[in-house]
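Participant: Need the 3D shape of this:
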Amino acid sequence: MGVIPNPADFLRVQDAHWYRIPHKQAKHGIHAEYVAFYFTGRYEEALRWQICYYARRTGHEMVRRVDLLPDEPTHPRAHEQYYKIQLGPLKERRPPIISLRWRRITFIQTTWDRFVKAEEINDLFSTDKQFVDRVYHALKRRGLQPERNVQVREAGAEYNVDLLIPCQDGVVMLSSDDAHPSQALPLRDDHETDWQAIDAEVARHGGPLLVDVPL
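Facilitator: Prediction:
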């Protein structure tokens, strides 16, 4: 899944049938059979904060950004390497895959099975540890709406938290990394997950903050 940051980029996908990804964000190459597109807040309400379209990747090549976008020669990344991904016709994803909380997203690797079944963005993540994935689905079965792979800051440091549960009064964070925010609950294995501790933290923060999911 890639991001379409502004309407000019979407026009290129529609009319010229190509999309760009910085090489540094895909150092191991481009192997996806399909590319799905997430629209940011710069779009009209019918598109923003969701995945509405996808296309088959028909090929790719490495080029400099300035060669892709010659009208932007002074861009700070003008001479950096990008993948130019050639695309087939756009297909509509019905219903769209929504972002419950309008979060900032860059790229997500997923599988076709997850893409077909997903209701919201967090259902797409496929590169987490398996037990983190199981805990995520267990949280959803308990009526919660956890966010996945969220960057948080604490005391000047930046952390990537596996799971974040929005609550009425703050958030509850769950992390499998040894380096994690001081307020995060540790995740070691789903069989060792302390559900009582999670429930207690959610209750201490006023209960879950839920968003209606369109049917």
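Participant: going forward, measure contacts between C-alpha atoms and count neighbours the same way
Facilitator: Fine.
Participant: which element follows the longest strand seen in the chain toward the C-terminus?
Facilitator: The longest strand of the chain (DSSP state E) is strand 50-64. Per DSSP states H and E, strand 50-64 leads on to helix 65-68 as the next helix or strand towards the C-terminus.
Participant: what comes up buried for that next one?
Facilitator: Arg65, Val66, Leu68 (16 or more other Cα atoms under 10 Å).
Participant: Please apply the same query to stretch 11-20.
Facilitator: Under 16+ other Cα under 10 Å, the buried positions of stretch 11-20 are Val13, Gln14, His17, Trp18, Tyr19, Arg20.
Participant: how far away is the first one from Ala55?
Facilitator: Distance of Val13 to Ala55, computed by Cα to Cα, to the nearest Å: 9 Å.
Participant: Please enumerate the shared neighbours of the two.
Facilitator: Leu87 (Cα atoms under 8 Å, 6 or more residues apart in numbering).
Participant: returning to what we had before: residues contacting the longest strand of the chain, please?
Facilitator: With Cα under 8 Å, 6+ apart, strand 50-64 has contacts from 30, 32-40, 78-99, 121.
Participant: what do you get for stretch 191-201?
Facilitator: With Cα under 8 Å, 6+ apart as the criterion, stretch 191-201 contacts Val172, Leu185, Leu187.
Participant: so what does the strand or helix carrying Tyr136 touch, helix or strand wise?
Facilitator: Using DSSP H and E, Tyr136 maps to helix 130-141. Helices and strands in packing contact with helix 130-141 are not found; criterion 3 or more Cα pairs under 8 Å, 6 or more residues apart in numbering; DSSP states H and E.
Participant: now do the same end-to-end measure for stretch 150-168.
Facilitator: OK, stretch 150-168 end separation, Cα to Cα: 18 Å.
Participant: what distance separates it from the middle of the whole chain?
Facilitator: 15 Å (Cα atoms, centre = their mean, to the nearest Å).
Participant: same deal with stretch 133-149?
Facilitator: 15 Å.
Participant: before we move on, the earlier item: in the longest strand of the chain, what counts as buried?
Facilitator: Buried, per 16+ other Cα under 10 Å, within strand 50-64: Gln50, Ile51, Cys52, Tyr53, Tyr54, Ala55, Arg56, Arg57, His60, Val63, Arg64.
Participant: Second chain to compare with the first, below:
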Amino acid sequence: MMLPPEALVLVGVLPAPRDLEIARVLGWYRIPLKTAPKNVAVDFLAFYQTGKFADGKWMIRHFAQVLGHELVTRAELLRDEPDHVRASEQYYKLQLGALQSLAQPIISTQWRRITFFYTLGEHLNHAAEINELMMGSTERELLWSALRERNLPAEKQYQPAPHLPALDLALLCQLGGLGITIGDSAPQAAAGWQGLHIPATAVRSDPAGCAAQVAAAVAELSGLKELPA
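Facilitator: Alright, predicted model coming up:
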């Protein structure tokens, strides 16, 4: 099934195989209210499988149409866990249509901390890699493309730590992470990370030159880190 190109898609995380079975058999998906994205009234939900999936980790294989949503407690959703520490907390219950499979899985080439993000149907139809789903500023797309031409596969919207905002782009290097921010101000640095702030005007005027600047910073960190498959 091909999605309508203009369809709004929310990419959500499946923490464990049980959550996929809930979506498949019971037809719903839960999102904690306190960490929910601003808009859950989307057209489709795509499922990112975490490392808990022995067969198919770090990829999107399935999606489903969102038929509606309501606010309930966790205890109402998971009646077999009435004593759970979050039993009384509120969750969005997204009601789903039948689970659909993509023609080809959309993979992440390495582990990354995924939070909810939006994409469009046309991206889900054609993407081969998670980064291709992430919509961003023109400047970020320009620099990401320039880095790919240098064989520097940067991660988009990478969150270095749970309490920190996502970086525009990130590269994992031998001596630590390189976090790239584009715009007027740089976010708080994370332990084990080196920050590189690039003005948006510089990216627009000379993306290749900015990519060379990033390549030099990667070299100072002893090159890209080789990650296990």
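Participant: what's the TM-score here?
Facilitator: Laid over one another, the chains give 0.85 as their TM-score (TM-score structural alignment, normalised by the length of the first structure), with 208 aligned residues with a Cα RMSD of 2.4 Å.
Participant: Counting neighbours, what do you get for Lys160 of the first structure?
Facilitator: One correction, residue 160 of the first structure is Asn, not Lys. Residues lying near Asn160 of the first structure (other Cα atoms under 10 Å) number 17.
Participant: ditto for the one 10 residues further on
Facilitator: By the other Cα under 10 Å criterion, the neighbourhood of Gly170 of the first structure contains 15 residues.
Participant: try Val42 of the second structure
Facilitator: Neighbourhood size, Val42 of the second structure [other Cα under 10 Å]: 17.
Participant: Arg188 of the first structure too?
Facilitator: Using other Cα under 10 Å, the number of residues around Arg188 of the first structure comes to 16.
Participant: The counterpart of it in the second structure and Thr119 of the second structure, how far apart?
Facilitator: Using TM-score structural alignment, the equivalent of Arg188 of the first structure in the second structure is Pro199. Taking Cα to Cα as the criterion, Pro199 of the second structure is separated from Thr119 of the second structure by 25 Å.
Participant: What segments of the first structure are strands?
Facilitator: Ranges of strands in the first structure, per DSSP E, are 2-4, 18-22, 34-39, 50-64, 81-87, 91-98, 147-154, 157-167, 170-175, 185-186.
Participant: Show me the one of those that comes nearest Leu210 of the first structure.
Facilitator: strand 157-167 (7.8 Å; Cα to Cα).
Participant: The helix holding Tyr136 of the first structure vs the second structure, average distance?
Facilitator: If you overlay the two and look at helix 130-141 of the first structure, the average distance to its match in the second structure is 2.2 Å (mean Cα distance after the TM-score superposition for the first structure).
Participant: Where in the second structure does that helix fall?
Facilitator: Counting by TM-score structural alignment, helix 130-141 of the first structure sits on residues 138-149 of the second structure.
Participant: Counting neighbours, which bits of the matching stretch end up buried?
Facilitator: Glu139, Arg140, Glu141, Leu142, Leu143, Trp144, Ser145, Ala146, Leu147.
Participant: Alignment lookup: Pro76 of the first structure to the second structure.
Facilitator: In the second structure, Pro76 of the first structure lines up with Val85, judged by TM-score structural alignment.
Participant: whoops, Ala197 of the first structure was the one
Facilitator: By TM-score structural alignment, Ala197 of the first structure lines up with Gln213.
Participant: follow-up on the earlier one: closest to Ala26 of the first structure among the buried residues of helix 65-68 of the first structure?
Facilitator: Arg65 (15.0 Å).
Participant: OK, contacts around that closest one?
Facilitator: Per Cα under 8 Å, 6+ apart, neighbours of Arg65 of the first structure: Arg77, Ala78, His79, Glu80, Gln81, Tyr82.
Participant: Tell me who's in contact with Gly41 of the first structure.
Facilitator: Counting by Cα under 8 Å, 6+ apart, Gly41 of the first structure touches Arg48, Trp49, Trp102.
Participant: Please determine how far the aligned residue in the second structure for the first one is located from Ala217 of the second structure.
Facilitator: Residue-level alignment of Arg48 of the first structure against the second structure, with TM-score structural alignment as criterion, gives Lys57. Relative to Ala217 of the second structure, Lys57 of the second structure is positioned 31 Å away (Cα to Cα).
Participant: for Phe44 of the second structure, same thing?
Facilitator: If you go by Cα to Cα, the gap between Phe44 of the second structure and Ala217 of the second structure works out to 39 Å.
Participant: Looking at these two, which one has more neighbours?
Facilitator: Between Phe44 of the second structure and Ala217, Phe44 has the larger neighbour count (other Cα under 10 Å), namely 23 against 17.
Participant: Double-check the more buried one against Leu94; I have them as touching.
Facilitator: No - at 10.2 Å, Phe44 of the second structure does not count as touching Leu94 under the criterion of Cα atoms under 8 Å.
Participant: Nearest residue to Gln159 of the second structure in space, please, no chain neighbours.
Facilitator: Ala166 (4.1 Å; Cα to Cα, 6 or more residues apart in numbering).
Participant: Return the residues in contact with that neighbour.
Facilitator: Ala166 of the second structure sits in contact with Gln157, Tyr158, Gln159, Pro160, where contact means Cα under 8 Å, 6+ apart.
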